[in-house]
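> Here you go, sequence then predicted model.
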Amino acid sequence: MSHTAHIPSHRKPRRSASKLALRAGVAGGVLSTIAVAGAAAPANAEPVTETIEMPTLNADLSSTVHASAEATQQVALDLELDVQERAAAVKAAKDAKTSKDQADRKAEAAAKKKAEAESKAEQRASRSSERTQLASASDEGGSSSSSSSSRSSNVSGNAGAIVNFALAQVGDAYVSGGTGPNSWDCSGLVQAAYRQAGVDLPRVSQDQSTMGREVSLSNLQPGDILYWGGKGSAYHVAIYVGGGKFVGAQNSSTGVVERSMDWDSPSGAVRVL
């Protein structure tokens, strides 16, 4: 670019002298006219004053505004009431469901208790009948019609006392922690049976499974203790009564029963006598 190139200026262009003179003349004319008018006015003339009135709210507009405010407040109150009613309805439904669930559980528990009571009554009746048969067979000195009594008559001594006691409890109820005389758990029955032979066994099945000496399931004798689970960690015990059968307090559904070894094969056996 040439050093002599024209660079436009950002300054405002100066007004021409003629324009300034014209504007000064106009301004002067206006001021002269105002001065003449002021001089011509009477000396005692009062100054002109003008009052501008601001619009005011009339009664109708005020009532409308007040009514609108009340309507808005009522809508807010209605909404709040609706929310409260919905919350109350939800809570009532929840409480009703909770009450129904509790009632159902109570009814179920009552029905279960009634069924257990009926089952225990049947077991007691069966046990009483079987004991009566055993007593009758003993008085007659002959063989009993009861297969359990017949087998027990072939066992003598301490083993016989253990077997006879176990067979006499068949039909009793199973109760966890039960130690007799009409309800037992598995180890409670075994402990009580051995007490008839003057042997004091530990209370729980784990300890009972470690008593005496281990014997093979193919070489069992009446009075041996059968166990299920590991030796020292057994979860169930019963008494072998001979003839491939055992007596044990199984569970709350069956109570004390006589079962074949094939029905529930044990894990092992120990001989204490």
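Looks like it arrived, so ask away. Computed from a predicted model, the values in this text were never measured in an experiment.
> Every contact and neighbour count from this point should use C-alpha atoms.
Will do.
> Which stretches in the stretch 151-273 of the chain count as strands?
For the stretch 151-273 of the chain, strands defined by DSSP state E, counting those that start in this stretch occupy the ranges 173-174, 183-184, 213-215, 225-230, 233-242, 245-251, 255-260, 268-271.
> Mind giving me the packing neighbours of the longest one?
In this structure, strand 233-242 packs against helix 147-152, helix 157-168, helix 186-195, helix 205-208, strand 225-230, strand 245-251, with contacts taken as 3 or more CA pairs under 8 Å, 6 or more residues apart in numbering; DSSP states H and E.
> tell me the SS of residue 69?
helix (DSSP: H, G, I helix; E, B strand; the rest coil).
> Number of residues surrounding it?
11 (other CA atoms under 10 Å).
> got a list of what residue 205 touches?
186, 187, 227, 233, 234, 235, 236, 237 (CA atoms under 8 Å, 6 or more residues apart in numbering).
> Put this next to the previous one:
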Amino acid sequence: MSPNALIPSHRKPRRPSASSRALRAGVTGGFLTLAVTGATVPANAAEKPVAETQEMPTITTALATSAAKSADTAEQVAFNYERQALQDSAFSKAAKAAEKHKAEAVKKAKAEAKKKAEEARKAKEAAQARASRSSERSTLSAPSSSTATGSTATLVSFLKAQLGKAYVLGSSGPSSYDCSGLTQAAFSQIGIDLPRVSQDQSTAGTQVGLDNLQVGDILYWGSAGSAYHVGVYVGDGNFIGAQNSSTGIVERPLNYDMPTGAVRVL
């Protein structure tokens, strides 16, 4: 046995190994803090704080900030889309209103044009009717292109010789006549035998227009077949007839008492 075997050892205890280091971790103020203790520090190393700290942004805070920014961006985009939609809607409504207004204006303009055209047409027709009546009166008042010759001259001569004689209803001359009695007596001078009354004389010959009269045509008032008065056209726009008891047998222009129609027997 060694002499030193029973002597208690005075060796110093071994320092804790590196594996016995304690790791402490904690989160303070939003940062991750790592502290290492119990490590052996070389003698010549500069003195450092008891705790060595490394700060890093917390993952939760970074995510929240990113999410907030994304939310703001999404909200702005949504606002822009909504504003654009409202603008588009307003433009669409304005365009529709303008189109409707335009259609109504066009419709109104067409109605006005149609109304004016109708008024112009009626005015034109009225003017044409007035011109036609004026032309008819002028034609009837103008001298006839057919002068009294031969039998018509004899007829007119007889009628003019009766001017001023009395009108007596039912009389056939020679001192007085009624209207149909005078025409019957006049045509008998040239060998034409007429019916006695006005109604029959108005259909005794060929119906002719008042714008195409010739000397010797029988004029009638009323309708053909039921005339109530007759006379004889003597040219120059005049006729001779036994008018009434007040005037007797007279010569008058056609427009003095415009006849209804005429018949031609010559």
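On my side now, so go ahead. Only a predicted model underlies this, so the values are computations on that prediction, with no experimental measurement involved.
> Quantify their similarity with the TM-score.
Scored against TM-score structural alignment, normalised by the length of structure 2, the superposed chains reach a TM-score of 0.45; 122 aligned residues with a CA RMSD of 1.5 Å.
> circling back: want to throw the contacts of residue 205 of structure 1 into a markdown table with distance to residue 205 of structure 1?
A markdown table is the format used below for the contacts of residue 205 of structure 1 (distance: CA to CA, whole Å):
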| residue | distance to residue 205 of structure 1 |
| --- | --- |
| 186 | 8 |
| 187 | 5 |
| 227 | 8 |
| 233 | 8 |
| 234 | 6 |
| 235 | 6 |
| 236 | 6 |
| 237 | 6 |
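> of the residues you listed, buried ones?
The neighbour count (16 or more other CA atoms under 10 Å) marks 186, 187, 227, 234, 235, 236, 237 as buried among these.
> ok, of the contacts of residue 205 of structure 1, which one's closest to residue 37 of structure 1?
Nearest to residue 37 of structure 1 among the contacts of residue 205 of structure 1: residue 235, at 129.4 Å, using CA to CA.
> shouldn't that closest one be in contact with residue 208?
No. Contact criterion CA atoms under 8 Å: residue 235 of structure 1 and residue 208 do not qualify, at 10.5 Å.
> Name the next helix or strand downstream of the strand or helix carrying residue 82 of structure 2, please.
Assigned by DSSP states H and E, residue 82 of structure 2 belongs to helix 59-141. For helix 59-141 of structure 2, the succeeding helix or strand toward the C-terminus, using DSSP H and E, is helix 151-161.
> Now do the host helix or strand of residue 92 of structure 1 against strand 255-260, angle only.
Assigning secondary structure by DSSP H and E places residue 92 of structure 1 in helix 59-140. Angle, helix 59-140 of structure 1 to strand 255-260, by axes from the mean of the first three to the mean of the last three CA atoms, to 10 degrees: 50 degrees.
> about what we covered before: residue 93 of structure 1 is nearest to which of the helices and strands packed on strand 233-242 of structure 1?
strand 245-251 (40.9 Å).
> Now do that closest one against strand 225-230, angle only.
50 degrees.
> other SSEs contacting strand 245-251 of structure 1?
With 3+ CA pairs under 8 Å, 6+ apart as the test, strand 245-251 of structure 1 has helix 157-168, strand 173-174, helix 186-195, strand 233-242, strand 255-260 packed against it.
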